[in-house]
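Undergrad: Model the following, please.
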Amino acid sequence: MMNRRSLGRTTLFLAASASLGLPLPALAGDEAADALVKRLTNGVLDAVKSDKSIQNGELDKLVALVDRTVMPHVNFRRITAATVGPGWRQATPEQQKRLQEEFKILLVRTYAGALTRVSEQTVQVRPLRAAPQDKDVLVRTEILGRGAPIQLDYRLEKTPGNGAGWKIYNMNVLGVWLAETYRSQFTQVINTRGIDGLIETLVERNKANAAKG
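TA: Next up is the predicted model:
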């Protein structure tokens, strides 16, 4: 059985994982940040609850689905840079590319495995405290179900140009932000093995996770 922290991290990725193929609004760039979070979260929760194959553990299907839908709604470069910390500026463009690729695989597979355990949770989005012109906002939500509510917050930035709209760049579960959670681990590896060592560590972890199914 999942504990509160595990459930929170599971639902965190649900909300970041787009709507599992559900159609986006025609004017997605005009959608409010809190409305986006609510739509994505409810869409994913409903999709997972209604898909028996996902609930029965077909991870390859779910991994591919999450991989295909998450990127339009997440600034993954910014998340990776924040997670790697000062070492990001030391990395070459090729190393940065590899870090993004391997970190993405790690998160997608880790959380995709947890999605199969979603059953009765619902999401409550708290009132957004932001001015209409704000380009960087905090959306606070609570996951309601069995037991005490779970705090789940999102940092989003408004992006211009093609594909304009709100992008998630950090997430907070029970007071712990995603970037900070991994940063301490990554920093230890970088201090002992360098950027290439971190890439190798992520590759090894992803291979191990894939072998476990």
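Undergrad: Going by C-alpha atoms from here, please, whenever you check contacts or count neighbours.
TA: Will do.
Undergrad: Helices of the chain, start to end?
TA: Defined through DSSP state H, the helices belonging to the chain, from first to last, are 4-16, 33-50, 52-55, 59-70, 76-84, 87-90, 93-115, 178-212.
Undergrad: Which neighbouring elements make contact with the third one?
TA: Spelled out, that is helix 52-55. For helix 52-55, the contact count by 3 or more C-alpha pairs under 8 Å, 6 or more residues apart in numbering; DSSP states H and E identifies helix 33-50 as packing neighbours.
Undergrad: Show me what the helix it packs on is packed up against.
TA: Contact analysis of helix 33-50 by 3+ C-alpha pairs under 8 Å, 6+ apart lists helix 4-16, helix 52-55, strand 122-125, strand 136-144 as its packing neighbours.
Undergrad: Following up with a second sequence; could you model it the same way so I can compare the two?
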Amino acid sequence: MSRWTTTLTRLLAVALLIPGLALAAPTPPDQLARETVQTVLGRMDGHREELRKDPNQLYKLIDDELIPLVDLPYMSQLVLGRAWRTATPDQRKRFQVAFKNMLIRTYGNGLLAFDDNTDIEYQPVRAAEGADDVTFRAIVTPDSGQKTPVTFQMHIVDGDWKIYDGSVGNLSFVTNYRGQFNSQIRNGGLEKLIERMESRYNGGS
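TA: As a prediction, the model looks like this:
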């Protein structure tokens, strides 16, 4: 994993905890976002070594707290692009499971890299009344001190706000994964991509 990808993973890991709950209640979004992040990271404080030794505890935490905020079906369609349209129902289902497990491991491990010194500046959501698609913005400052803008695209699904894309700097989360997956699909086909992901990510989750 490149240094840039590692940084992207860590920043998204924290920021992905923010938006869904932030827009679901009348509590000001920046306040609720801060409380949500503190709650999740608080559950990790003092237990990071334990979580490193027993990753299944970490993965369960991410599955319980983070994954429900993601519109997994729609994001799966976006990252697969054209391949989604030609995939069989079974391939779509299997890809979503493997993709979810990949996210759980990726962002779980990313969260372990942060500590209480990470600063997150939440910016107010500006959208027209009744909007069902909004952009949430924050500034994340890790231990290095370098400020990085983080954005998330969210829309309403069955009455709840869900994340379907985001970016760190100028790189879209969906665009990043779509490029990786499309390259592998061109070289070996969708089925081989799914099998590779299942082999790597589906065990123990």
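Undergrad: hmm, back to that, let's have the helices of structure 1 in TSV, adding distance to residue 159 of structure 1.
TA: TSV is the format used below for these (distance: least, C-alpha to C-alpha, whole Å):
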stretch	distance to residue 159 of structure 1
helix 4-16	16
helix 33-50	12
helix 52-55	32
helix 59-70	16
helix 76-84	13
helix 87-90	22
helix 93-115	20
helix 178-212	20
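Undergrad: looking at these, which is closest to residue 155 of structure 1?
TA: Closest to residue 155 of structure 1 of the helices of structure 1, according to C-alpha to C-alpha: helix 33-50, at 9.4 Å.
Undergrad: Superpose on structure 2 and give me the mean offset of that closest one.
TA: In the superposition with structure 2, the aligned residues lie an average of 4.0 Å away from helix 33-50 of structure 1, counting by mean C-alpha distance after the TM-score superposition for structure 1.
Undergrad: what's that helix in contact with?
TA: Helix 33-50 of structure 1 is touched from outside by 14-20, 22, 54-55, 115-116, 118-119, 121-125, 128, 137, 139, 156, 166, with contacts defined as C-alpha atoms under 8 Å, 6 or more residues apart in numbering.
Undergrad: Return the most buried member of the helices and strands packed on helix 33-50 of structure 1.
TA: Each of the helices and strands packed on helix 33-50 of structure 1 was given a mean neighbour count from mean count of other C-alpha atoms under 10 Å, and the largest, a mean of 21, is that of helix 4-16.
Undergrad: Give me the mean distance between that helix and structure 2.
TA: Relative to structure 2, helix 4-16 of structure 1 is 3.3 Å off (mean C-alpha distance after the TM-score superposition for structure 1).
Undergrad: other SSEs contacting that helix?
TA: Using 3+ C-alpha pairs under 8 Å, 6+ apart as the contact criterion, the elements in contact with helix 4-16 of structure 1 are helix 33-50, helix 93-115, strand 150-159, strand 165-173.
Undergrad: okay, the second one sits on what stretch of structure 2?
TA: To tie it back to what came earlier, the one meant is helix 93-115 of structure 1. When structure 2 is aligned by TM-score structural alignment, the counterpart of helix 93-115 of structure 1 is residues 89-111.
Undergrad: how far apart are that stretch and its match in structure 1?
TA: So stretch 89-111 of structure 2 averages 1.1 Å relative to structure 1 (mean C-alpha distance after the TM-score superposition for structure 1).
Undergrad: chain center to that stretch: distance?
TA: Offset of stretch 89-111 of structure 2 from its chain centre (C-alpha atoms, centre = their mean, to the nearest Å): 10 Å.
Undergrad: What residues sit buried inside it?
TA: Within stretch 89-111 of structure 2, the residues scored as buried using 16 or more other C-alpha atoms under 10 Å are 91-92, 94-111.
Undergrad: In contact with the aligned partner of residue 169 of structure 2 in structure 1, which residues?
TA: Across the two structures, residue 169 of structure 2 finds its equivalent in residue 174 of structure 1, going by TM-score structural alignment. Taking C-alpha under 8 Å, 6+ apart as the contact definition, residue 174 of structure 1 lies against 5, 8, 150, 151, 152.
Undergrad: now swap in residue 139 of structure 2 and tell me
TA: Residue 139 of structure 2 touches 120, 121, 122, 123, 147, 148, 149, 150, counting by C-alpha under 8 Å, 6+ apart.
Undergrad: Now check it against structure 1: what is it aligned to?
TA: Taking TM-score structural alignment for the superposition, residue 139 of structure 2 sits opposite residue 142 in structure 1.
Undergrad: what's the closest of the helices and strands packed on helix 33-50 of structure 1 to residue 69 of structure 1?
TA: Going by C-alpha to C-alpha, the one of these nearest residue 69 of structure 1 is helix 4-16, 9.1 Å.
Undergrad: Now do the buried residues in stretch 30-47 of structure 1.
TA: In terms of neighbour count (16+ other C-alpha under 10 Å), stretch 30-47 of structure 1 has its buried residues at 33-34, 36-38, 40-47.
Undergrad: just how off-centre is stretch 128-135 of structure 2 within its chain?
TA: 21 Å.
Undergrad: Give me the residues contacting that stretch.
TA: Counting by C-alpha under 8 Å, 6+ apart, the neighbours of stretch 128-135 of structure 2 from elsewhere in the structure are 125, 126, 127, 151, 152, 153, 154, 155, 156.
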